[in-house]
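Q: I'll drop the sequence and a predicted model, then ask my questions.
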Amino acid sequence: MLSSLIGLSRVLASSLLATSFAAPLEWSPNGQWLAFTITDLESTSILRDGWLLPQVELVSSAPAAAAAPSRVGAKHRVWASKFGANESVLIEESRWPLSSPTWGVDGRSLIFGRFVPVSDDADQTLVRGRYEVVVQSGLDQKKVIVVLPELDLEAEQLAAIIGLKPEISPDGRYLALPRPGKSAGVVMVRLDQGAVVKTIDGARHPSWAPNGLRLLFVQELEGRTGESARVVNILNRDLGSARPLKTNVALLDAPPIWSLDGQSILAVAQTTRAGMHHTQVDLVRIGLDSGPILPVMNFEGPPMGGPRNRNARLPMRRPGAGPGFGQAIPPGPALAADLVVAKSTLSLDREQEQCVAMIEIDGQEQSMRWCNIRTQRSAKLFHPLDLTLKIGAPSISPDGQTVAFRVEAPGMLGLPAYCDMATEAVTLIAPDGPTQRVWLELLASCSADILKTWSPQALGVKSVARATILPSPVEIAGNNPRQIRLRRLAKIANGLLNQPAPADAHDEPTSQAELRLFFDYLRGDYSAADARLAAVEARAIDPETRLRWLCLRAQILIGQGELERARGLVDYIARATRPQSYEIEDTPLGPVMATIPNPASDWSNDLAQTLHDGALRRSRSQLVGGMADGEGIENFTPPGVWEGLDGRVLDARPQFPFVPNEQGDAGEGFDAARFGGRMLVTPPRPRFTEPPMPNEPPVQPTAPPAPRL
């Protein structure tokens, strides 16, 4: 059976890219636990062996490194992680797909679906089995209900199971279960009887009203012109015929949400307002009694006070779009084309006051919008990690202060995390070893991509090949947007590295050492990076790799302020990489011996340029102004970086070049002691003297008094 599962997992890989990435994250009613499903696919590591060393063809190249080992065997796991603590409970584990879980009415049990094959001889394209509902009220207390005994599912249909989430009625008697298979559908299950009482073909996104008397679901119908339209249907508790809601707006794919009174629903739609000739994305309220559709707020207006995260970008503002519907909005000119929304997601807190919406518009970058429905204002627009990482499935906590989300990653899709929306502090959720490793590899890969596009602007020198992918501390000095992104990613990764390792973590110590070295260096903790480098350097078996690590050690010494030791290492590297190969060329003047350049000599040349006094002074001037703390990144200057520049330690107190040396010279009230230190600039000697008076000896210029230390 294992060989069949390995082959099937390869077929599932492409399908899971669009399913597990958008699988729901479920908060418990008290907001203390987060339940989710994770799929670990068979795939190679994101980072290749020796990823810190760029591939450069040298004269004496070393043998190519072997490919990283593969993770064999796909696993599906349902987890419950405690909020604010590094604690997770494994609910279910299977080689076959598991659905997303939902919390019971009491908030102490979990309900999820699982696929169980009939036999071990699984086919790679068509698998026969049954779909069960599992109600788990304890670690060893499970109640299994067989819902659909006979199913024949293809790979894509199996992959879609992770995106299905059952919905339990408020009284705990009925369960609306999305049906897996080629055609969508919802089956109504009586939990106390374990029987299917009704099947609704074509239904999606079931949701119970707060009083439990009505069920909402969405159907996609094809119109006369061939375009599909989403229709909201309401089913009464008697399980009779469903009644469609009449709307004149185009509903997007975000599932509608019941209002607190159960008399209306909130949905994301594209509307055309009076006086406007284009559509816009709005949050609307649709009444159940065919009343008017009331706009709640607009998702295209700018956030209040601008974006809080520099990594985020404001979406394109459409003419006429404003902050809310409480103000008059002037009409705008007609546009050539309407908005093309690729995907929309909506999540509300318990009181339906705080809202997190993610409207993905073609041609624009991803970002989350934190809104207040009561005031109809957008608090801010932000991306919790980095714009190069794709996020999905945002879910706001019941108190409205934290948002959980998933991050797309190859090999293990839909990595979970949560973010405090006030401080934008991100916590990665890694309940098992494979999840932790993929999280670290993903952040390292994202940071490496940023470093590949790094352009040293402070040095004004030509960029050359480096020994490692890490630039010199002098190159990344200053308030650079890329540096802010790198520090943020390194800070988030360091929080995960400081957590206790999961019990099933099987990473090699050397691999962990490289990741820790990489992130410690980007954080500016050069003392920790020096200790990590010793463990990584011990694996080097060829001279070229040892020289590369020696270059990195010189960069660490620069960061620690030990410039003389760094210059000594650079001189040694220059001698070790000096060209020693020659070739004879035939020229019109006869044979000429020419030196074959050694590409490795660029390493020492690059470091020598960063150690030049002019480059150090320019980088130092950038650090004097400090760094803004808009992203929660602390103002950080590596200790001792500039101590060796002119022989003294930088003083944070103000320094004035022409402060009088004596208190009496400055007049009443002047206290020279409050400035401290020696003067940075010595007063210049007078260049010209007045001509001497007749019969008087010439006046010799006197040197100014020595400054007080």
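A: Happy to help now that I have it.

Q: all contacts plus neighbour counts: C-alpha atoms, from now on.
A: OK.

Q: Can you give me the distance of Val56 to Arg406?
A: As judged by Cα to Cα, to the nearest Å, Val56 and Arg406 stand 36 Å apart.

Q: So which of those two has more stuff around it?
A: Counted by other Cα atoms under 10 Å, Val56 and Arg406 do not tie: Arg406 has more neighbours, with 25 against 12.

Q: which SSE is that one in?
A: For Arg406, the element it lies in under DSSP states H and E is strand 402-407.

Q: for the stretch 301-450 of the chain, what spans make up the helices?
A: Under the criterion DSSP state H, counting those that start in this stretch, the stretch 301-450 of the chain contains helices at 433-452.

Q: Next: the chain.
A: Assigned by DSSP state H, the helices in the chain fall at 2-16, 155-159, 433-452, 481-497, 509-523, 526-537, 543-559, 563-576, 601-610, 613-624.

Q: one more structure, for comparison:
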Amino acid sequence: MIASLLTNLVMVGVLMSEVSDPPVVWSPSGDWVAFVVATPSVEHSLARFPFFPPENDWAESNATRSDPLGSGRTYRLWAVRVTDGQALKVAESSYSLSSPAWGPDGRGLAFVQVVEDDRDDSLSWEVVISYGEDREVVRRRPLLRRPDRGEVLMAESVGWEPRGGVLAVPDPDHAAVELIELKTGETLRQLDDARFLSFSPLGSRMAFFRSRGDRWELIESDLDLGPESDRPVDLVAQPCQPASWTSDGQSLLYLKPGNPSAEGRQVRLFSYRMSERVPREVKEIESPALPGEQILGSYLSIGADGLDQFFVVQFSGRSTAIAYHQGSHPIDRIHPFSGLGMIGAPSLSPRGDQLAFRFGGPGGGSLPARITLKDKRLHPLLPDDELRAAWIVALAEAAEPGTPPRERPTRLPLAAELGEVGPSQASYKRLAELGSRLTRDLETNPVSRSLRVRPIAFYAYLQQDYDGVDRVLHELTRTAMNADQALRLLGFQAQLCLARGKDQEAREMLEFIRHQHRDEIARIEEDGNGGYTVSRGVLNRVSWPDELWKASEQQVEPRSGTRLETPAEPPQAAPSPFDNAVTPEGAPRSLIEIPPRP
């Protein structure tokens, strides 16, 4: 039973860079998920909401590009009960945390953390097992320097051997895995230049990846016999998750990209059977990479019997889908956001009825979610307001991740509204309804109202709720940080007039904008008599007024779509050691009261 449950939790992948999506790990019962996130404060997230094009957004242009996760982020390890959203914050740190592993009986959660001593600022590396509010430090040792693996460590999980006696823990400072005996806390074996270790279902064997120059070698070994039993299996590109054992413990499954061909590079599933000791290609799992595309990562999650298989391949420049196969037969393609955004690290629940995954990656900034496979209902995992704010920003970025073909005053209207190839309006509505709900949920958070205005306006527009945009338009104009943004907001107001059939009013605004000497415009203000005044002095040479004028001439209007249904209330969960330590996700909040525009 334990073997079949553990097989559900293992996924494999390949990655063309070292950064990959951290896993969302199911408890053996399927009642809980655990995951690591790195999120900034609510204020920091909302301040970088992508309302303006990136080259004109002050927050975007001044972001720290050297740190993919940005400054001021906090690492947190959460355990969330999936049936009702009850959550326990297991760990919190300014240093990266490893992804966790559930014990074979589901009562403990093991992870690696870095602890700083307040007395002398010294750092220690700790291996911890959490039992709800109680915890045990299995191993501690000092660190000679500050760890620098960051989001790379987040993607590496602790491994808990199915017999319960051994932990495989990643090193916070370099690529290495340490095998630790739980009873004594002693090191059984140190695997240098190694990543992503997985145990066989019976615990007697293990597999891991070892660095070999610019590639990684998959190694299969006997846990009890030591280094002399290490057997090379295959060379693959940069791995992003462990190799997966079949439930009988006799085969390994893993993914790797094939050699480039005229059709493009494809990701293939391989199998290695212990009795044969020869890797064999099983099948291609996704269409080839297009010219100019790179494979960012690929992932597999399998069911207990090996029949149900879920694949994700991440390509640069396109959104992702979850491919569902039964054996050798493709069955379905799942689009949690109707084809918008980047998905990674799928993880099938032990019962086989739900799939957890990450959104907005690849990397440690990706966000956790789950989907029910029967009705495809999406459930973002939201134990705190920091994750809500991060989701609000990620959804807006997913609406149009690439470079738009036309320059616009803001990121609205989206390219599809202007006749370009893109998702349907129904897809945007599904995304926007979730974004609007999460923005309303922040009403009780003591964050500045002005930081919520841009998300409110953005998602209301995508839902064609132009009255809703009107109610916050006056506040929106106050969020402009420079002269060009003020002028762009006036262009956005013209867009609203076009969408509502007020063509003459829109043309007057556009005529005003087009006839300004834009190289010197500094600020635009209403004069109180229905007109506008302009002060000058800021250099700007952008052409979006002409593009918007062309749109007005062509009478381009948004298309209609459907709305996302509200998920039904889930049933109550079974008791767990974590049940007595959880804090509520938060009671339903009332809608934001928006004052009418004066």
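A: Thanks, I have it. Owing to the predicted nature of the structure, the values given are computational and were not obtained by experimental measurement.

Q: Now the TM-score, please.
A: Once superposed, chain against chain, the TM-score is 0.69 (TM-score structural alignment, normalised by the length of the second structure); 519 aligned residues with a Cα RMSD of 5.1 Å.

Q: Which strands and helices lie in contact with the strand holding Arg406 of the first structure?
A: If you count contacts as 3 or more Cα pairs under 8 Å, 6 or more residues apart in numbering; DSSP states H and E, strand 402-407 of the first structure packs onto strand 391-396, strand 415-420.

Q: How far off centre is it?
A: 10 Å (Cα atoms, centre = their mean, to the nearest Å).

Q: which residues are contacting it?
A: Residues external to strand 402-407 of the first structure that are found in contact with it (Cα atoms under 8 Å, 6 or more residues apart in numbering): 21-22, 25, 356, 389-397, 413-421.

Q: and Ala209 of the first structure, what pairs with it in the second structure?
A: Under the alignment (TM-score structural alignment), Ala209 of the first structure pairs with Ser200 of the second structure.

Q: got the contact list for its match?
A: Applying Cα under 8 Å, 6+ apart, we find Ser200 of the second structure in contact with 162, 206-207, 245, 249.

Q: which one of those has the most neighbours?
A: With neighbours defined as other Cα under 10 Å, the most crowded of the contacts of Ser200 of the second structure is Trp245; it has 31 neighbours.

Q: Could you pull up the residues touching the spatially most central residue of the first structure?
A: Centroid-nearest residue in the first structure, with Cα atoms, centre = their mean: Leu385, separated by 2.7 Å. By Cα under 8 Å, 6+ apart, the contact list for Leu385 of the first structure reads 426, 488-489.

Q: Apply the buried test to these and list what passes.
A: Buried members of those, counted by 16 or more other Cα atoms under 10 Å: 426, 488-489.

Q: Dump the helices of the first structure into JSON lines; add distance to Gly287 of the first structure as well.
A: Formatted as JSON lines, those follow (distance: least, Cα to Cα, whole Å):
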{"stretch": "helix 2-16", "distance to Gly287 of the first structure": "36"}
{"stretch": "helix 155-159", "distance to Gly287 of the first structure": "35"}
{"stretch": "helix 433-452", "distance to Gly287 of the first structure": "43"}
{"stretch": "helix 481-497", "distance to Gly287 of the first structure": "44"}
{"stretch": "helix 509-523", "distance to Gly287 of the first structure": "52"}
{"stretch": "helix 526-537", "distance to Gly287 of the first structure": "60"}
{"stretch": "helix 543-559", "distance to Gly287 of the first structure": "63"}
{"stretch": "helix 563-576", "distance to Gly287 of the first structure": "71"}
{"stretch": "helix 601-610", "distance to Gly287 of the first structure": "66"}
{"stretch": "helix 613-624", "distance to Gly287 of the first structure": "58"}
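
Q: To Ala64 of the first structure, which of those helices lies closest?
A: helix 543-559 (12.0 Å; Cα to Cα).
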